[in-house]
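Colleague: Return a 3D structure for these sequence lines:
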Amino acid sequence: MKIVTGGAGFIGSNIVKQLNNRGIDDIFIVDDLTDGRKCRNLQGLSFYDYMDYEDFDMQMADDTFDCGYIDVVFHEGACSDTMNYDGRYMMKNNYEGSKNLLRYCMQRKIPFLYASSASTYGSGKNGFREEPQCEQALNPYAYSKLQFDRFVRRVMPLAKSQIVGFRYFNVFGPQENHKDRMASLIFQKYNELQETGKITLFAGTAGYEDGGQIRDFIYVKDVVNVVFYFWEHPELSGIYNCGTGVGHTFNEFVQGIIDYCGKGHIEYVPFPEVLKGKYQSYTQADTQKLMKAGYDRGFTLLGEAVKEYCSILEKSGGYYE
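Modeller: You can find the predicted model right below:
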């Protein structure tokens, strides 16, 4: 059995989709469907069973969960709202729950592959290497992810099975509709263009020109490829960046949307006061550690990925058909 927490979410449902593409459906999905829109992500996916995350967390904490033999856990479940400042909730959901699941896996020697975040690097002023000196959490979400990474580093020497954390950079692609303000720039701006005929971007701030903020955008299909590479190499453990290693400006990124749609223009709006000091204006993964681990499956060129995703947004609203 493969467990996918957050299996009705963005990256989680893409993992399930790729497992299905490989003919695998002995999958146990854990998620929270309070937001019923996520049910749409499960359409067309084949899996063995589903459990609500609160029941799952309780059984993990009590060590009473049992679904038979488990050969891997893909832990994608988390509250990913960087604007949620309820630190107590973030730590309970993203930190305590993850610790309980990790302990469960370590006791049973189950490979544990989990979602970390590039937000753990904060402003990135110290670089984007998987090292403590580069880490600086700017909000409760990032802090909860960073604290779990630190816990992983402490217990990893004791582990007798695989543990891998993936610091996702700016992921975009199908099945992210439910994420609202946390959805990728392409999802938000594609829909803005359809509704208004234009795309708005932040004006320059912190030394960046209008629309000149830089992000390491990575297509969700490439994210799944990275995750599966490590699943297929159980001898590898550690915390790894999951980005392309190439930064692109917001202007470049949304121009691909305009080119695909054949209409629209960019307008710049003032940078919000509420985000000053809490916003990543620049991200670019250092991929040296990933490459040293032998990852050799490459990354989709940004222009090709934007075109493919825009086609899916146009045909099905952003869902797999």
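Colleague: can we go C-alpha only for contacts and neighbour counts from here?
Modeller: Noted.
Colleague: For burial, what's the neighbour tally of residue 138?
Modeller: Using other Cα atoms under 10 Å, residue 138 has 18 other residues around it.
Colleague: Here is a second sequence; please produce its structure as well for comparison:
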Amino acid sequence: MIIVTGAAGFIGSGLISRLNQDGFKSIIAVDDFSKIEKTENLEGKIIQEKVERDELFPWLDKNQRDVEFIFHIGARTDTTEFDKEIFDKLNVNYSKDIWLKCVAYQIPLVYASSAATYGLGEHGYDDDETTLSQLKPLNPYGDSKNEFDIWALQQEKKPFFWAGLKFFNVYGPNEYHKARMASVIMHAFNQIKATGKMKLFRSHNPDFQDGEQMRDFIYVKDLIDVCIFLMHHRKNSGIYNLGSGEARTFKDLVTNTFLAMAKTPDISYIDTPVDIRDKYQYFTEANMNKLRSIGYDKPFHTLEEGVADYVKNYLASGSYL
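Modeller: Now for the predicted structure:
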């Protein structure tokens, strides 16, 4: 059996789809299934059992002998949430409990960290484990992810294989439920479809022109490929960046969305909301050398390829991965 937490979410549901395609049918889907807006993500997928998030640990105590791997993808990911207690409960303490079970039962683990740990990038975007304590995330979400990464490295007892993946800006199918936190591509698709235009955040940093803010955008299919690689690899434990390795502008992103919709780009700019303006990353770019060094050699989708696939094969038809 393979456990996937956050199973009904964006990345978790896509991962289950890929596991099914690869012949894995004994999937234990863990989530807060009271959130019905996410249930469509699991339609058509082969799942052995659904386990409520709060029931995972007693379930694991009973069934640990049959568990082959855990993908801990579930987390509170809202970067506009500032209640630290929520992140302590769902991102830090819950993750610690999963780690300790993996140690006790010798279950390999891949868990989701985040590029939000890098803050403004004062120390660059290298997945150097010796610099984690120097990082300055911009919000409680980033703090929670960095806190767990640091805790994991400090543990004397570790799963025989584990990997923390610092997800950069992920986009792709199955994010329909994410509302404000969905990718800019999805927001662009909806705005363009409704109005023929797209509004992007204006730059409030003199070093960047409007629309020239840059992020490392990674297509969810590439992220899932890495997860599958690590499940089979099971060595070289540690924390790894997971981005495309190439920063691109939001203007590039939206222009490609227009082109995938066969429409002429029409972009204007609005002020960045005040509640996130001073916590806004203007540049991120993953150094991917560490992952490449352990043997992962599959190329990532270019921005043009990923946006075209997402828009034409999923957003335009409302299809799920």
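Colleague: what about the helices in the stretch 101-250 of structure 1?
Modeller: Using DSSP state H, counting those that start in this stretch, the helices of the stretch 101-250 of structure 1 run over 140-155, 185-196, 220-231, 250-261.
Colleague: for the longest one, packing partners?
Modeller: So the one you mean is helix 140-155 of structure 1. Judged by 3 or more Cα pairs under 8 Å, 6 or more residues apart in numbering; DSSP states H and E, helix 140-155 of structure 1 is in contact with helix 87-90, helix 97-108, strand 112-117.
Colleague: Contacts for it, please.
Modeller: 79-82, 84-87, 90-91, 94-95, 98-99, 116-117, 119-120, 122, 135, 137, 165, 238-239 (Cα atoms under 8 Å, 6 or more residues apart in numbering).
Colleague: Show me which residues of stretch 236-254 of structure 1 are buried.
Modeller: For stretch 236-254 of structure 1, the buried set under the neighbour-count rule, 16 or more other Cα atoms under 10 Å, comprises 236-251, 253-254.
Colleague: Aligned to residue 77 of structure 1, what sits in structure 2?
Modeller: Using TM-score structural alignment, the equivalent of residue 77 of structure 1 in structure 2 is residue 74.
Colleague: just to revisit the earlier point, could you dump the helices and strands packed on helix 140-155 of structure 1 to CSV with mean neighbour count?
Modeller: CSV is the format used below for these (neighbours: other Cα atoms under 10 Å):
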stretch, mean neighbour count
helix 87-90, 16
helix 97-108, 18
strand 112-117, 24
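Colleague: for these, which one sits closest to residue 2 of structure 1?
Modeller: strand 112-117 (10.6 Å; Cα to Cα).
Colleague: what's the average distance of that closest one to structure 2?
Modeller: Following the fit onto structure 2, the mean deviation recorded for strand 112-117 of structure 1 is 0.4 Å by mean Cα distance after the TM-score superposition for structure 1.
Colleague: For that strand, name the packing helices and strands.
Modeller: For strand 112-117 of structure 1, the packing partners by 3+ Cα pairs under 8 Å, 6+ apart come out as strand 72-75, helix 140-155, strand 163-168.
Colleague: okay, those, which one's buried deepest?
Modeller: Highest mean neighbour count among those (mean count of other Cα atoms under 10 Å): strand 163-168, with a mean of 24.
Colleague: roughly how far apart are the residue nearest to the spatial centre of structure 2 and residue 111 of structure 2?
Modeller: In structure 2, the centroid-proximal residue (Cα atoms, centre = their mean) is residue 167; its distance is 4.8 Å. In this view, residue 167 of structure 2 and residue 111 of structure 2 are 10 Å apart by Cα to Cα, to the nearest Å.
Colleague: before we move on, what about residue 76 of structure 2?
Modeller: Remark: distance between residue 76 of structure 2 and residue 111 of structure 2 (Cα to Cα) = 13 Å.
Colleague: thinking again about what came up before, so the match of residue 77 of structure 1 is in contact with residue 7, correct?
Modeller: Yes. Using Cα atoms under 8 Å, residue 74 of structure 2 makes contact with residue 7 at a distance of 7.2 Å.
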